[in-house]
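**Student:** please work out how this folds:
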Amino acid sequence: MENLVFTQLSIPEVRQLFRQELEQFFKALPCAPPKSAINAENLSTRQKTAKKLNISLPTLDDYTRRGIIRGYRVGRRVLYRPEDVEAALTEINTVKYQRA
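**Tutor:** Just a heads-up that it's a prediction; the model follows:
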């Protein structure tokens, strides 16, 4: 635990100390890439994504609203990343012809 020392400081000195602490705090934070760093060249349109999954556009809209497939809005368009489409696909284990 740090020792506390009470002294009289002027307002400019308090501001300077506060500014230094904030600068140190923000320098220590990891830099995250901006959200706009998504490569727009790899994104697929709704039509291409629905055709790839062999589903209709209303079904794709429903999946997007329910959070099954993540979509990205660019203006009025909704685009999909291939990684998100692949992540939405899950394997189903069938038990057809299983004997007891």
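**Student:** only C-alpha atoms from now on, for both contacts and neighbour counts.
**Tutor:** OK.
**Student:** sticking with residue 91, tell me its helix or strand.
**Tutor:** Using DSSP states H and E, residue 91 is not contained in any helix or strand.
**Student:** second chain to compare with the first, below:
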Amino acid sequence: MDKLILSTYTSEELSEIIHKAIKEVVKDMEPQISKQLNETLLTRREMADKLKISLVTLNDWTKRGIIQSYLIGGRVLYKEREIEASLYKTQTVKY
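**Tutor:** As a prediction, this is how the structure comes out:
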């Protein structure tokens, strides 16, 4: 392991080094953060309408773990991207 002697840096230089390192990490994480911030959250009613199911069915699917929900401020919300990802294509067999 390389040894780093910090006593050769002034407090301003050390602060600048730390600032640059943090800036690089934040810059690398920026696409992930912006993607999460732009994510659409839907209410129970909006989700039921989108899936064309009743609220009872939506509640059942949520309890069984078919659909992931989030509780924010006492409200149940769904991430639109996760719901679209949970849908899958089935192949119809003709007889």
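**Student:** could you check how far stretch 44-63 of the second structure is from the centre of its chain?
**Tutor:** 21 Å (Cα atoms, centre = their mean, to the nearest Å).
**Student:** against residue 23 of the second structure, how distant is the closest residue to residue 79 of the second structure other than its chain neighbours?
**Tutor:** Closest residue to residue 79 of the second structure apart from its sequence neighbours, by Cα to Cα, 6 or more residues apart in numbering: residue 41 at 4.7 Å. Distance, residue 41 of the second structure to residue 23 of the second structure, by Cα to Cα, to the nearest Å: 29 Å.
**Student:** who's more crowded, these two?
**Tutor:** Set residue 41 of the second structure next to residue 23 and count neighbours by other Cα atoms under 10 Å: residue 41 wins out with 16 against 12.
**Student:** mind jotting down where the helices sit in the second structure?
**Tutor:** Assigned by DSSP state H, the second structure shows helices spanning 11-37, 44-51, 55-64, 80-86.
**Student:** circling back: what residue of the first structure matches up with the residue nearest to residue 79 of the second structure?
**Tutor:** When the first structure is aligned by TM-score structural alignment, residue 41 of the second structure is paired with residue 43.
**Student:** follow-up on the earlier one: what sits against the residue nearest to residue 79 of the second structure?
**Tutor:** 77, 78, 79, 80 (Cα atoms under 8 Å, 6 or more residues apart in numbering).
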